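Trainee: Model the following, please.
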Amino acid sequence: MHKFRWRLTLIFIVIIGCSMVLAGVYMAKLLETSYKDALVINMERELKLIIATIDWNHGGNDEEKERYYTEQARRLKDSAAARITVIRTDGRVIGESDEEPVQMNNHLDREEVKQAQKDGLGHSVRYSKTLGHNMLYVAMPIGTSADNAGYLRLATDLRDVENAVHKLWLFLLLGLGLLFLIAGGISFRIAYGLTRPFDKMIRVARQLSHMNYKSRVPVRRKDEIGDLGHAINTMADSLEQQMNRILENEGRMKAVLEGLINGVLMIDKDGRIALLNRSAEKILGFRQEELLGRQYQHANLAPELTELIAMCFGSMDQIRDERTLYFPEEVLLEINLRPMVIGGEDFAGILIVLHDITAVRRLERMRSEFVANVSHELKTPVASVKGFAETLLAGALKDEETAKSFLQIIYDESERLNRLIGDILDLSKIESKRVPLQLSPVHLNSFMDHTLQMLAPEAQKKNIELKLQVEEDLYMEADEDRLRQIMINLLSNGISYTPDGGKVSVTVQAMNVVNGEDPENIRFVIADTGIGIPRKDLPRIFERFYRVDKARSRSSGGTGLGLSIVKHLVELHKGHISVESEVGAGSRFIIELPVLH
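Mentor: Next comes the predicted model:
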């Protein structure tokens, strides 16, 4: 184990050292190249400036030209910070800032001159025997290729670049030495830590046995020990995935069961209650804690349900039946019992689904009653119209007064029939929510004045006093047509069922006013001094076709749908209606509607 530890440490040191050396060489080379490229660019700029400054068409013989260009080169040397050489097209040096031109060799074969002749700019690096160090040479043609007067060359010292590279190497070597020391310590520590992986594996195995499936072995090796760690981790992953899948399926099934509106009850093969959802708790009137694990015969279930469970255990067939349970409240249930078989052979218990059909049956009964009532209400005026028409056809037309009386009855019954059909259609639209409210601001003072004026002739016939009390400048948001329909229905009923000389009053007031702010609700109170409604009939007066006094209702021309329409219109306005009445003293209908929707 010690040899492995030292070998691993040495590998880390070699890897780190090689990486640092390669990085240092790359950085030194990059620095040197970048510096040289920058020098070439600057020297190219200097060359262009010098070429533009010197007169290259200077006359005279070769000696005079050499003297002139040498003077110019030495004059510009300090400003260019470089050695300047003027080369003729045949390679002869005719101007030099540092040496005598006559003592210099032909420069036509210099690499930078060849490149300048070919590409318009040339540069090269080589060792200068005269100066004893490397120099960078940059050459450029003087003039165009057609009237080329020679080449101008600049040479600069590369000692600054070499010194920078030397400093980089020194820094690299010092850093590498320090890094070797640090890497050696860290590598030894890592190697020492990797020699004890079995402790971690044993610890992870113990945690897995205690159902901590998130525990893992930190594997950093690729040998047999690393393979063992991977195998333990793979086993832990598989266990964790299976447990997560089981928990997910369990949670999904629980969410589905709790979200069902039907009650679900499961009895295992031994007759114990194994499962029930929230809907089943509500239907049966027991909590899970009171039923789970108990025998169904001793769980105090409804006798009707216990009987069906026993029948299913006895026949092992699916059973569907409708039974009424009376605890905790009366409810009509559709009960489905199905034996559960696992693998096609093993009996696992009975699944019971409880479906509350009380509302469905009530709606069916209401629908049947409505059809019967409509048929009955339609039959009466139709029979009257038919009977009087037959009488007229049989010869009553000859008696003018009798004929006129019969025709008036036929007309009144047809009007009643028309009102009945209109109310039925109106109620159908309102109940099916096919009447959208056209909300707008309503000034209640003028609204109620206009409504009472519409009913004034009807009240005057019976000498009934109409009284109105409305707070000043009271507004609300409502469907004005529907609100007027509510008021007219209630006021017409009050007028119809109030004896001659009575009184019908309307009071409108703001409710829930806090600190002088706008009210939240408006209360309408329609009161009369009529015959009143018996207490036993008050809960049913808003039902369709319900009449307290059928003879009086028919004589007044009512359809039996007015109050039902009123109730639905009030609820469409998000309001509430109630009634107070005393036989012989009159009735009070109280409506509260929100100011804003």
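Trainee: only C-alpha atoms for contact and neighbour calcs from this point on.
Mentor: Will do.
Trainee: would you say residue 476 is within a strand?
Mentor: Yes - under DSSP: H, G, I helix; E, B strand; the rest coil, residue 476 falls within a strand.
Trainee: List the contacts of it.
Mentor: Residue 476 is in contact with 441, 442, 443, 444, 522, 594, 595, 596, counting by C-alpha atoms under 8 Å, 6 or more residues apart in numbering.
Trainee: 7 Å instead?
Mentor: Contacts of residue 476 were listed using C-alpha atoms under 7 Å, 6 or more residues apart in numbering, and they are 441, 442, 443, 595, 596.
Trainee: Farthest pair within those?
Mentor: Within the contacts of residue 476, two members stand farthest from each other by C-alpha to C-alpha: 443 and 596, at 13.3 Å.
Trainee: Helix, strand, or coil at residue 350?
Mentor: Assignment for residue 350 (three-state DSSP): strand.
Trainee: Show me what the longest helix seen in the chain is packed against.
Mentor: Counting residues, the longest helix in the chain under DSSP state H turns out to be helix 2-53. With contacts taken as 3 or more C-alpha pairs under 7 Å, 6 or more residues apart in numbering; DSSP states H and E, helix 2-53 sits against strand 133-142, helix 159-194.
Trainee: Work out the gap between the helix or strand just after that helix and the centre of the chain.
Mentor: Next along the chain after helix 2-53, taking DSSP states H and E as the criterion, comes helix 62-80. Computed by C-alpha atoms, centre = their mean, to the nearest Å, the chain-centroid distance of helix 62-80 equals 82 Å.
Trainee: what inclination does helix 62-80 have with respect to helix 2-53?
Mentor: 130 degrees (axes from the mean of the first three to the mean of the last three C-alpha atoms, to 10 degrees).
Trainee: Go through the helices and strands packed on helix 2-53 and name the closest to residue 52.
Mentor: Of all the helices and strands packed on helix 2-53, strand 133-142 comes closest under C-alpha to C-alpha, at 9.4 Å.
Trainee: Show me the contact partners of that closest one.
Mentor: Everything outside strand 133-142 that qualifies as a contact, by C-alpha under 7 Å, 6+ apart, is 40, 43, 51, 112-113, 116-117, 120-128, 148-158.
Trainee: The structure of the following sequence is requested for comparison with the preceding one:
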Amino acid sequence: MFRSIRYKIITIYFLLVFIAISIVGFFIINEFEKLHINMSSDTLNNIINNLVKPQVSEKDFVNYKNIQNKIGNIPLLASEYEILIIDTKNDFRIIASTNSNSNFINKNALIVLDKDIMLRSSQSGVVAERDIKSIKVNGHKIKNIAVPYKNTKGDIIGIIYGRAYLENIYKVLDNSKVIFLKAMIIALIVTILLGFLIAKSITNPINDVTVKALKMAKGDFDQKVDIKSDDEIGKLGEMFNYLTAKLKCTLDEISSEKSKLDAIINQMADGLIAVDNEGFIMHVNPTFIKMLNLKEEDIKQLTYDEILGKYNENLTLKNIKNKNKSQGNEVIKLENGDILKANFVYLKNENNQVKGLVLVLQDITEHEKLDNMRKEFVANVSHELKTPITTVKSYTETLLDGAMEDKEICKSFLNVINRESERMARLVSDLLQLSRLDYKKTSFNFSKFNLDKLIKDVVNKLEISFKEKNHTLNLGLNDENIIINGDKYKIEQVLQNILTNAIKYTPENGIISIDVKKQKEYVIISISDNGIGIPKEAIPRIFERFYRVDKARSRDMGGTGLGLSIAKHIIEEHKGDISVESELGKGTTFKIKLPVNLIVL
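Mentor: As a prediction, the model looks like this:
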């Protein structure tokens, strides 16, 4: 309970008032007591000096009866004051008293009264005064005064001894204490009530701020404190509202930036992982998980080294730190053949202290493939050109060395030179056409033409080739006379290329089929054969430049290895698609998909 500031305020307020009232009460009662005792002393001195002393004479200490009669008639409050006459020359005998019933008459004053003040008064001749606590009078003090009485010669012959009973004074003081105590209790009760109200006025706004601060800590920033005063508590509420507004604005900005950053990181084509100095993962994007074929559980359970260490030891935190480089890169080769480039950089704080590592994975598989294709392309072009050039050169040298004299040999050699020249010409022509297609520099002359008629024209042109190998041609044309909007000569080139390949790679007495079907807004041209077929692993690369399933055999048959690549480019320019299905030893089917109502802008 006392952990609450409300009760602390009430307690402090109560103690302050209690201590203050107690001090004031003690001071007042003490001063009140001194005042009344001093008043009793003054009264007693007045009685002695103004009433008793004038009635006493030097002769009275000889004839005791006269003095008793004199002072016995002095009007006094018997219950409060008593005056005694003491003969110092006669063993301090008490010879008279204002109280005729006093028990002190004829008794030795040194025994029944205060010995110290009597001796001091009788010896030094001064007025002696002392308060003595009486056991008989309810323990209250009794004021005692001893006044010396001198004769005409100046000798002390007696003492006028006065006693003032202070019982009534202490009764008044006791009553005053009771009254003061009651007043103090009432004041303390009022203090507690006021303290409670004051503490409540302070703690309620603080509790309100605390409750709303707790809600803010849980993420609810739509909190506002009601301002009910213009004091420090009100200022605290105003600052809280200002802080809430600024904090909400700042967090909204941070959240917005974080959302942007998360969106960028999560949509990155590259994989990203951030780890601390211990290798525990702080952040990872979906691309990274996908690249390494991981699961969400793996990210939670594994460390950085456990994930990347198995692919490349140079990427472990220990090896990276040993290199003493703030950034670098390594290559990772996955089991599925993908090649990843890992770029890493240290995470540092504002004090340039390393707090972790960021690693980015780039998929360079296609880049490597393209680089390999480029190298292979250069090698293939060099090889394709080298063979005919070597042949032409050797035959030409032979002719120059004297073979021209033999007409038969000369004619045979010139025919070989002519064929090789034509082969180089076709290769260069295909390369130029492919280059123009790559850079969109080939002009397409789109016009509407009848597809069935075009296929028949192509078949007629290759009729001799069919007959040479005794191939059976099954022509399944569409009776709808499908009209195509495209470049007639380019489509003819594609059909002729595929049919030429079918003839080349189909043994004698083979079967070649051409089927045309319309599917919604597309027409499907299927060219099938029962030739040697294509291995399964070679099908994805069949449209690559210079790619041959059997390089030696294809080259002997006169192909450049660019025909299918050119065909693919042409079909794609017509917004169509070309695909192949094949089984080794059973045959191959090419399918060309073209839009029927192609709109050219």
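Trainee: Just give the TM-score of the two.
Mentor: Aligned and superposed, the two chains score 0.58 in TM-score terms (TM-score structural alignment, normalised by the length of structure 1); 393 aligned residues with a C-alpha RMSD of 3.4 Å.
Trainee: Out of the contacts of strand 133-142 of structure 1, which end up buried?
Mentor: Taking 16 or more other C-alpha atoms under 10 Å as the criterion, what is buried in the contacts of strand 133-142 of structure 1 is 40, 43, 51, 112-113, 116-117, 120-125, 149-158.
Trainee: need the contact list for the closest residue in space to residue 532 of structure 2 that isn't next to it in sequence.
Mentor: Once flanking residues are discounted, residue 532 of structure 2 sits nearest to residue 585: 4.6 Å by C-alpha to C-alpha, 6 or more residues apart in numbering. By C-alpha under 7 Å, 6+ apart, the residues touching residue 585 of structure 2 are 531, 532, 533.
Trainee: Dump those to TSV, plus neighbour count, distance to residue 244 of structure 2 and secondary structure.
Mentor: Formatted as TSV, the contacts of residue 585 of structure 2 follow (neighbours: other C-alpha atoms under 10 Å; distance: C-alpha to C-alpha, whole Å; DSSP: H, G, I helix; E, B strand; the rest coil):
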residue	neighbour count	distance to residue 244 of structure 2	secondary structure
531	24	79	coil
532	18	78	coil
533	21	75	coil
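Trainee: now, which of the residues you listed sits nearest residue 390 of structure 2?
Mentor: Comparing the contacts of residue 585 of structure 2 against residue 390 of structure 2 with C-alpha to C-alpha places residue 532 closest, at 30.9 Å.
Trainee: re earlier: present the helices and strands packed on helix 2-53 of structure 1 as CSV; the columns should include distance to residue 96 of structure 1 and mean neighbour count.
Mentor: Below are the helices and strands packed on helix 2-53 of structure 1 laid out as CSV (distance: least, C-alpha to C-alpha, whole Å; neighbours: other C-alpha atoms under 10 Å):
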stretch, distance to residue 96 of structure 1, mean neighbour count
strand 133-142, 14, 22
helix 159-194, 21, 15
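Trainee: May I see these organised as a markdown table, with distance to residue 380 of structure 1 added?
Mentor: Shown next, in a markdown table, are the helices and strands packed on helix 2-53 of structure 1 (distance: least, C-alpha to C-alpha, whole Å):
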| stretch | distance to residue 380 of structure 1 |
| --- | --- |
| strand 133-142 | 123 |
| helix 159-194 | 102 |
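Trainee: Which of those sits closest to residue 505 of structure 1?
Mentor: Shortest separation from residue 505 of structure 1 across the helices and strands packed on helix 2-53 of structure 1 is recorded for helix 159-194, at 97.2 Å, computed as C-alpha to C-alpha.
Trainee: What range does the host helix or strand of residue 456 of structure 2 cover in structure 1?
Mentor: Assigned by DSSP H and E, residue 456 of structure 2 belongs to helix 451-461. Under TM-score structural alignment, helix 451-461 of structure 2 corresponds to residues 444-454 of structure 1.
Trainee: Quick check: the gap between the aligned residue in structure 1 for residue 286 of structure 2 and residue 352 of structure 1.
Mentor: Taking TM-score structural alignment for the superposition, residue 286 of structure 2 sits opposite residue 278 in structure 1. Residue 278 of structure 1 sits 14 Å away from residue 352 of structure 1, going by C-alpha to C-alpha, to the nearest Å.
Trainee: So these two - more neighbours on which side?
Mentor: residue 352 (24 against 19; other C-alpha atoms under 10 Å).
Trainee: what residue of structure 2 matches up with the more buried one?
Mentor: By TM-score structural alignment, residue 352 of structure 1 lines up with residue 359.
Trainee: nearest residue to its match other than its sequence neighbours?
Mentor: Residue 359 of structure 2 sits nearest to residue 344 (C-alpha to C-alpha, 6+ apart), 4.2 Å away.
Trainee: check contacts around the one you found.
Mentor: Here residue 344 of structure 2 is in contact with 327, 328, 329, 357, 358, 359, 360 (C-alpha under 7 Å, 6+ apart).
Trainee: what residue of structure 1 takes the place of it?
Mentor: Checking TM-score structural alignment: residue 344 of structure 2 goes with residue 337.
Trainee: tell me the secondary structure for that match?
Mentor: strand.
Trainee: Same check on the one 10 residues further on?
Mentor: Of the three states, residue 347 of structure 1 takes strand under three-state DSSP.
Trainee: residue ranges of the helices in the stretch 401-550 of structure 1, please?
Mentor: 444-461, 480-496, 550-556 (DSSP state H, counting those that start in this stretch).
Trainee: what's the average distance of the shortest one to structure 2?
Mentor: What it means is helix 550-556 of structure 1. Once fitted to structure 2, helix 550-556 of structure 1 is off its aligned match by 3.8 Å on average (mean C-alpha distance after the TM-score superposition for structure 1).
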